[in-house]
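Colleague: What follows is a predicted protein model with its sequence.
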Amino acid sequence: MKEKVVAINRVAKVVKGGRRFSFSAIVVVGDGNGTVGYGLGKANEVTDAIAKGIDDAKKNLVKVPLYKHTVPHVMEGKYSGGFVLVQPAAAGTGVIAGGAMRAVFESAGIKDVLAKSKGSSNPHNVVKATFDALLKMRDPMQIAQQRGITLSQVFNG
């Protein structure tokens, strides 16, 4: 499993003696072959927060459809104020996406994709909106089964 830390945030709790600091980390894990998950970890130390985030991400793994190392079709994802646009790209294009989205695509094993983040730039919203877009995608085999046609008919119209 590939593990990528998307963001680490220092949060403060105001107590009688002043401020008590702790850390929250959002982490993305994936096998590089279409399985990916994200998790949030909170702890008093950065390393503990990352470890908790990795454990949480491994509990929330999902399978996303891949088509020749890219996504099958154009899709928009939304979570709270975060909007993302994800579209397939030709082989050799690479991952053209912002930081939080890039971590998700690289962990999922998507090598060629064009993506744009619109709205909120909060890493939590962007990661969750990217997952929303990826989970709404359907691969050609799925479409053929739903329509009751052959795979070649899906491609040729």
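Modeller: In hand now; what should we look at? Numbers count the residues shown, from 1 in each chain.

Colleague: going forward, measure contacts and count neighbours with C-alpha atoms only.
Modeller: Will do.

Colleague: Now find how far off-centre whichever strand or helix holds Gln146 is within its chain.
Modeller: Using DSSP states H and E, Gln146 sits within helix 140-147. Centre-to-centre, helix 140-147 and its host chain are 24 Å apart (CA atoms, centre = their mean, to the nearest Å).

Colleague: just stretch 4-11 next, same as before
Modeller: So, by CA atoms, centre = their mean, the centroid of stretch 4-11 is 15 Å from its chain's centroid.

Colleague: May I see the buried residues of the helix holding Gln146?
Modeller: Pro140, Ala144 (16 or more other CA atoms under 10 Å).

Colleague: next, the one to line up against it:
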Amino acid sequence: MAEFIEAEKKDLDEKVLLIRRVSKKTTGGSAISFTALVVVGDHNGKLGIGLGRAKEVPKAIQKSIAQARKKIIYNRASRDHTFT
């Protein structure tokens, strides 16, 4: 079972999995925002997933990385495989 752990902030690789443009219709027109899904890990079983939303792509990525680093879990991979 996966457990939440405290991880060092360095030695974690970051990978952006998804960037999505979202449009919402309002009375004043369309409100556009971006969603980013990011995974962080150390290739040794520590894994964190974060989802960030913002009006600009870089800010959405920053938010998702921050969330992923807060939610690091340790997951034992079978047969010595890691998440890449």
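Modeller: Now that the structure is in, tell me what you want to look at. These figures come from a predicted structure and were not determined experimentally.

Colleague: TM-score for the pair, please.
Modeller: Overlay of the two chains. TM-score (TM-score structural alignment, normalised by the length of structure 2): 0.78; 73 aligned residues with a CA RMSD of 1.6 Å.

Colleague: circling back: helices or strands up against the helix or strand following the helix holding Gln146 of structure 1?
Modeller: Tracing the chain past helix 140-147 of structure 1, the next element assigned as helix or strand by DSSP H and E is helix 151-156. Where contact means 3 or more CA pairs under 8 Å, 6 or more residues apart in numbering; DSSP states H and E, helix 151-156 of structure 1 is packed against helix 140-147.

Colleague: Could you tell me where stretch 43-55 of structure 2 falls in structure 1?
Modeller: Counting by TM-score structural alignment, stretch 43-55 of structure 2 pairs with residues 32-44 of structure 1.

Colleague: for the aligned partner of Ile72 of structure 2 in structure 1, what are its contacts?
Modeller: In structure 1, Ile72 of structure 2 lines up with Leu61, judged by TM-score structural alignment. Contacts for Leu61 of structure 1 (CA atoms under 8 Å, 6 or more residues apart in numbering) come out as Gly30, Thr35, Val36, Gly37, Tyr38.

Colleague: Using the three-state scheme, assign the third one.
Modeller: Which is Val36 of structure 1. State at Val36 of structure 1, reduced to three classes by DSSP: H, G, I helix; E, B strand; the rest coil: strand.

Colleague: Give the closest residue to it in space, chain neighbours not counted.
Modeller: Gly30 (4.1 Å; CA to CA, 6 or more residues apart in numbering).

Colleague: What count of nearby residues applies to that neighbour?
Modeller: Gly30 of structure 1 has 26 neighbouring residues, counting by other CA atoms under 10 Å.

Colleague: centroid residue for structure 1?
Modeller: When CA atoms, centre = their mean is applied to structure 1, the residue found nearest the centroid is Val104 (3.5 Å).

Colleague: Could you tell me which residues within stretch 43-55 of structure 1 count as buried?
Modeller: For stretch 43-55 of structure 1, a neighbour-count test (16+ other CA under 10 Å) marks Ala43, Val46, Asp48, Ala49, Ile50, Ala51, Lys52, Gly53, Ile54, Asp55 as buried.

Colleague: hmm, I was thinking of stretch 38-54 of structure 2
Modeller: 38-42, 45-54.

Colleague: Beyond the helix or strand Lys59 of structure 2 falls within, next helix or strand please.
Modeller: Following DSSP H and E, one finds Lys59 of structure 2 within helix 57-70. Going down the chain from helix 57-70 of structure 2, the next helix or strand is strand 72-74, by DSSP H and E.

Colleague: Would you mind getting the average deviation of that following strand from structure 1?
Modeller: Overlaying structure 1 shows strand 72-74 of structure 2 at a mean distance of 0.4 Å from the equivalent residues (mean CA distance after the TM-score superposition for structure 1).
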